[in-house]
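**Q** Pasting the sequence and the predicted model now:
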Amino acid sequence: MAFIQQFEQHNRWRQLRTQDLMRLGQWLEAHDLLDEGSRARLANLQAQLASDRVMVAFVAEFSRGKSELINAIFFAGYGRRIMPASAGRTTMCPTELGYEADLPPCLRLLPIETRMQAQSLLEWRSAPEQWQRIDLDVNQPEQLAQAIERVAQTLRVPVEQARALGFWHEDNPQDNPAPGPDGLVEVPRWRHALINMAHPLLKQGLVIVDTPGLNAIGTEPELTVGLLPQAHAVVFILAADAGVSKSDLAIWREHLAPVAERSEARLVVLNKIDVLWDELSTPEAIEAQIERQRQHSAEVLGLQGQQVFAVSAQKGLLAKVRQDAQLLQQSRLPELERALADDVLGQRRRLLQSALEQAVHQLRTEVERQLQVRDHEIEEQVQELQSLRGKNATVIRQMRTRIELEQTEFDQSAARIQALRSVHLKTLRRLFALLGSNQIKSEVAELALALKQPGVKLGVKKIYTSTFARLRQNLAETQGLADEVHEMLSGMFRNLNAEYGFTLQAPLRLDLSRHLQAIDEIEITHLQYLGVTNLLRLTQAGFCERLAKAVLSRLRHLYEEASNEVELWSKTAAARLDGQLRERRRNFARRIEAVHRIQEAAGSLDERIDELQARQAEVGAEQTRWQQLCTEVSRPDAAGATLVPDAAGVARSERPEPALSSASG
């Protein structure tokens, strides 16, 4: 139950933080402190929290009990199996379980014949008419399970067609399906399956990826280089009695080891330990046998022993359905669930909390600076007006003339500031061009052309390496331009501070190193497809087209993220300058108004000074309240919280008692 409970708490934490950010934005807007940079940063954080997904990928060769493990962890609350888990091959195609609010509960199936066409899986997702759709009744577990059984459907096709689809390989005859008396072989009927259902965990952002068998992974580049690298946990399932087989090791080395190195959690499960429960052996002997298999599997896969879990998914599911606590402990399923909860959700929480704290810290610093500017300007006005005590009308007129002269000089400086901005914007345009889609297409054009060449592609690996070298150089050039912009802003702000008394501070240096690291990761995950073991696959035009599109899709997503980061960074810098220019203009207007009122006897000098001092006290209170709000939104609540409105209608939190949704198992 640990994973379900902690996932629900994680979701409540996200809701609470979203409400906190909304409260920050409302407060800033109410106090005229919400500039475009702050608005963009808050919107970005809220979107990040709202769209956060936790993806857990289950990968195994056939008949390892993978679907049963998914049933046991996530769907025991239905009181029966939801994913097909009978003997033999069950889930024949990669299957994603998630939730999209704008779609009814349904199962969508993409025909296997689409592999004969060049479109990528991402492109097929945008063509709903090409998928077979079956509506699901989530309140009828039996109907739900029967509908989902379609992911196990197969077709019988000629060997030539199986070869074209990627299920027949002359170089690995032992892995080919056995032809029947009619010469036909069995292949999956569907290429990909998407299950949309309003299960409590899926609604809260859980995405489950069920990826069956070596053939399914090896023939779909987008799985290994798209879906699996995005997974926050990769759960690799082995059979407890067999340990690491040859095909298991092939999946691990060729497809999972590079992904697992960078995933937030990489767990290996020795499933079906109940087959080792031998009544003729002592419990100690059974335990020793399980431990030997666990340690041996860890050694073969190059993992630490604590990353391998021995469980019985079938007994765990049975124990949950029957509410048999003793059998549940014997199944050892709770140990795996706790590891998923601690490793996956704990890491997600830390990453989100870190991003939240960093952004709020920057926002807090900037707003405090604006409030300090307000306080300083009010204090200057108080001193200015106090100096008028006992002065005659001539002195007051002279003060007004001096203020108007200062305002005129300030307005004349706007042209200079605009010139500096134009240089800044010109450099930014060059920076955005380096991250644009045309730039990516240009960089990968040579690789795409090489992959489209017919026959064996002996030189493609060299072209691939040079392509990624250019991509790294491109990002390095982008980083150099960003540093140039940063230096330019820093110099501009220093000059404005010195000449006009501003308190501008340049934004932190933009760091694109994580995107450079992502380039390295993409290169590694695709490189496996260019080795000797894939020479025959590389002769297939459809496979090469899918590989090229998978590379381009990952890179396009990466560059879009970098471009968005640059845009937010630039907006923040511009907003800081705009904010202080706006405050300075308002200050001139207030000073002139104060002198005018005194000249026209519309208010006494002491009354105006009292008004300013009262406003100064308000600014002090605003500073205190702002610090409280920032502290609240940055607190790393470990437990979940329920949102309730306070007297002012702003959402606050109360600690709930731990509770489980009955449908979540």
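**A** Happy to help now that I have it.

**Q** Could you use CA atoms for every contact and neighbour count after this?
**A** Will do.

**Q** On the three-state scheme, Arg156 is what?
**A** strand (DSSP: H, G, I helix; E, B strand; the rest coil).

**Q** Strands of the protein, start to end?
**A** Along the chain, counting by DSSP state E, strands occupy 54-60, 95-98, 106-111, 132-135, 154-157, 185-188, 190-196, 206-212, 233-239, 265-271, 308-310, 642-645, 651-654.

**Q** among those, which is nearest Gly346?
**A** strand 265-271 (10.2 Å; Cα to Cα).

**Q** so that closest one versus strand 233-239, what angle?
**A** 20 degrees (axes from the mean of the first three to the mean of the last three Cα atoms, to 10 degrees).

**Q** relative to strand 54-60, how tilted is strand 265-271?
**A** 40 degrees.

**Q** list the helices and strands strand 265-271 packs on?
**A** Here strand 265-271 touches strand 233-239, strand 308-310, going by 3 or more Cα pairs under 8 Å, 6 or more residues apart in numbering; DSSP states H and E.

**Q** thinking again about what came up before, would you turn the strands of the chain into CSV with mean neighbour count?
**A** Shown next, in CSV, are these (neighbours: other Cα atoms under 10 Å):
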stretch, mean neighbour count
strand 54-60, 24
strand 95-98, 22
strand 106-111, 22
strand 132-135, 15
strand 154-157, 16
strand 185-188, 21
strand 190-196, 23
strand 206-212, 23
strand 233-239, 26
strand 265-271, 24
strand 308-310, 25
strand 642-645, 14
strand 651-654, 15
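
**Q** here comes the other one, which I'd like you to weigh against the first:
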Amino acid sequence: MTRSFNQQFDQHGVWRRSFAKRLKWLSGWLAENELLDQAVAERLRELEAQMRTSKVMVAFVAEFSRGKSELINAIFFAGYGRRIMPASAGRTTMCPTELGYDAAHPPGLRLLPIETRLEPHSLIHWREEPLRWTDVPVDVENAEKLAEAMSKVAEVRWVPLAEARALGFWSDDAPDENPMPDDQGRVEIPRWRHAVLNMPHPLLEQGLVILDTPGLNAIGAEPELTVSLIPQAHAVVFILGADTGVTRSDLAIWREHLITEGDAGDTRIVVLNKIDTMWDTLSTPAQIDAQIERQRKGAAELLGVPLPQVLPVSAQKGLQAKIRRDAPLLQASRLPGLEAVLGEGLLGKRETMLRLAVDAGIAALRAEASRILHVRQRDFSEQALELQGLRGKNVSVIRHMRTRIEQEQSEFESSNVRILALRSVQGKLLREVYAVLGSTALKADMAHLAAALKRPGIKLSIRKIYGETFDSLRNNLREVQATTGEIQSMLHATFRQLNAEHGFTLQAPAEPDLMGFEQQLSQIEQSHVHYLGMSNLLKLAQADFCDKLVRALASRLRVVNEAAMTEVERWSKGAGAQLDAQLKERRRNFGRRLESVERIQGAAGNLDERLAEIAAHESGLTELQQRLNELTSLLTSNEAPAAPATASAVGVVSAA
């Protein structure tokens, strides 16, 4: 029996919450045993943020009247016992609508006025301008009130042709795509540019984000939606009408707006909705199934997708069946089959990616903490050998040992000049990285692109124009890669020297590989060039369209550059934190050695007692290593977590 998307997402949420609980326990245990140095703390923060902020976005895309909003109601909101998204006959969702949950903000619907299109800013900019949005409070416990609030995404305005043209809803070059004016010559346009619903729905609380998009006319007016939001969705559900098959406008949306960046795999799902229109009392079930199958095959061939990714469904009957708890009707609607594909394909793939990231993060965290324990183990062993050498020695020998330890300590501190020089050079090179990938450099590249796009005439050389821009962006990443290689060579040389001089176990972390970011740039380039096919090429003659396109591109490129800088910064911090940890341990070791000599010299404790204490601490370190392995293994398993032992149970050996 297949599990619904909701059930699979619930299970995904349980796993994430369990992981967060285990991670919190591990963090407390590491802090209690003084193993939470900067590098380990950074790993913990990364893992916690990854699990807390990881979102799964599903974009629903269709031409008007394909039952898209009804499908969202059937899959996600049937528990309310009524429709939440407006799904009446005709045009319903008039603006892109995001449904998600952020606990930092109260539940509510935020609406961005359509007039903001007249200003030179991207949607990302407007997200940071709360005063420009219209806020509508929502009562998530009251289905009627919630549905009433959501009806606002269907609101429209009737405006003169000049205003519609300025806002991007009327094109003199493509009259066939224009809406029908009324008897006063006015055109219907959406009242809102974008809507964001924040509500504590069980699935949204666990990180699901639903993107409900309007039809072709509205999508075409918002390049950022096509080249930024939709491509970043983890899955795109494209809805067709079973009664109409693939229409010309359906095909236009598919070819121009559902751009595949690389291999889409199972991320593009085609839904053949409204199969209930084929339920004919004059036809046998076999005949109806054969008719549906013909529509499936036709859609798969026209869209160029594998047949298993074309799924017939009746959203309306599925919603009705869930509300009425009518199992036979639910099966007839074939909704469970779509939910299973969404859950197994989308969530399965997403969870696999998260688990791989978790495994890598936990392995690195364990290595960092184990390195600290190894340094302590080595220091205790050296201290034991040093004290054993005092057997039978007189007071002058013990005093001489104290002088030698103090001299070693002084020489060690003087070697910090080399470490400071390393950090100075490292900081200078990192500043160069930030300059290459920072906002100033990106603005310059975008300015050159905008200038090229705004040259007079039809841009038949669009591939060349974009190619030059993206070659420059890729060269920036290669320049950064060369800089990190220079830093890496310097780290290797300095760490080898420090290891030889002071017995450290420093190991430069693996240099960041920026090739993946280059591939992301190539995919974004492919998206834009594909989007600017012949149907959109004429729009490049419009300066405001070029501005919107460049702003949308800049938004995506900024994310790539920031991710690359974060990768470089994480690598640099890892090297620095490792050095800080070993410097700290070495200084504590000098303190422990001096304390031991003082106790023996002052007869505060005899030699055998001190050696027994060190042996006990070494044994405690072994127990700490075993417990570290157990706790980190729990984070990569599905077992129920056991409460970690406290520091007092295993002995805090670091303070000895």
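**A** Structure received. In this text, all values refer to a predicted model and were calculated from it rather than measured experimentally.

**Q** Just give the TM-score of the two.
**A** With the length set by TM-score structural alignment, normalised by the length of the second structure, the two chains reach a TM-score of 0.94; 645 aligned residues with a Cα RMSD of 2.2 Å.

**Q** on that earlier part again, any idea which of the strands of the first structure gets closest to Leu538 of the first structure?
**A** That would be strand 190-196 among the strands of the first structure, by Cα to Cα, at 19.5 Å.

**Q** where's stretch 417-435 of the first structure relative to the chain centroid, distance-wise?
**A** Relative to its chain's centre, stretch 417-435 of the first structure lies at 29 Å (Cα atoms, centre = their mean, to the nearest Å).

**Q** Any chance of the strands of the first structure in a markdown table with distance to Glu560 of the first structure as columns?
**A** Shown next, in a markdown table, are those (distance: least, Cα to Cα, whole Å):
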| stretch | distance to Glu560 of the first structure |
| --- | --- |
| strand 54-60 | 21 |
| strand 95-98 | 24 |
| strand 106-111 | 28 |
| strand 132-135 | 32 |
| strand 154-157 | 39 |
| strand 185-188 | 35 |
| strand 190-196 | 25 |
| strand 206-212 | 23 |
| strand 233-239 | 24 |
| strand 265-271 | 26 |
| strand 308-310 | 37 |
| strand 642-645 | 34 |
| strand 651-654 | 34 |
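
**Q** Which one of these lies nearest to Glu366 of the first structure?
**A** Of the strands of the first structure, nearest to Glu366 of the first structure by Cα to Cα is strand 651-654, at 24.7 Å.

**Q** so the top helix by length along the first structure matches what in the second structure?
**A** When the first structure is parsed with DSSP state H, its longest helix is helix 541-599. Using TM-score structural alignment, helix 541-599 of the first structure corresponds to residues 543-601 of the second structure.

**Q** For the matching stretch, what is the distance to the chain centroid?
**A** Stretch 543-601 of the second structure has its C-alpha centroid displaced from the chain centroid by 20 Å (Cα atoms, centre = their mean).

**Q** Check stretch 234-246 of the second structure too.
**A** That offset, for stretch 234-246 of the second structure, works out to 27 Å (Cα atoms, centre = their mean).

**Q** hang on, the earlier thing: which other helices and strands contact the longest helix of the first structure?
**A** Using 3+ Cα pairs under 8 Å, 6+ apart, helix 541-599 of the first structure sits against helix 36-50, helix 221-222, helix 346-386, helix 393-434, helix 437-452, helix 513-527.

**Q** Now that helix on the second structure. Mean distance?
**A** Superposed on the second structure, helix 541-599 of the first structure shows a mean distance to its aligned partners of 1.4 Å (mean Cα distance after the TM-score superposition for the first structure).

**Q** Equivalent analysis for stretch 486-500 of the first structure, please.
**A** Looks like 1.7 Å for stretch 486-500 of the first structure (mean Cα distance after the TM-score superposition for the first structure).

**Q** Could you check that stretch and say which residues are buried?
**A** If you call a residue buried by 16 or more other Cα atoms under 10 Å, then stretch 486-500 of the first structure has these buried ones: 486, 488-490, 492-494, 496.
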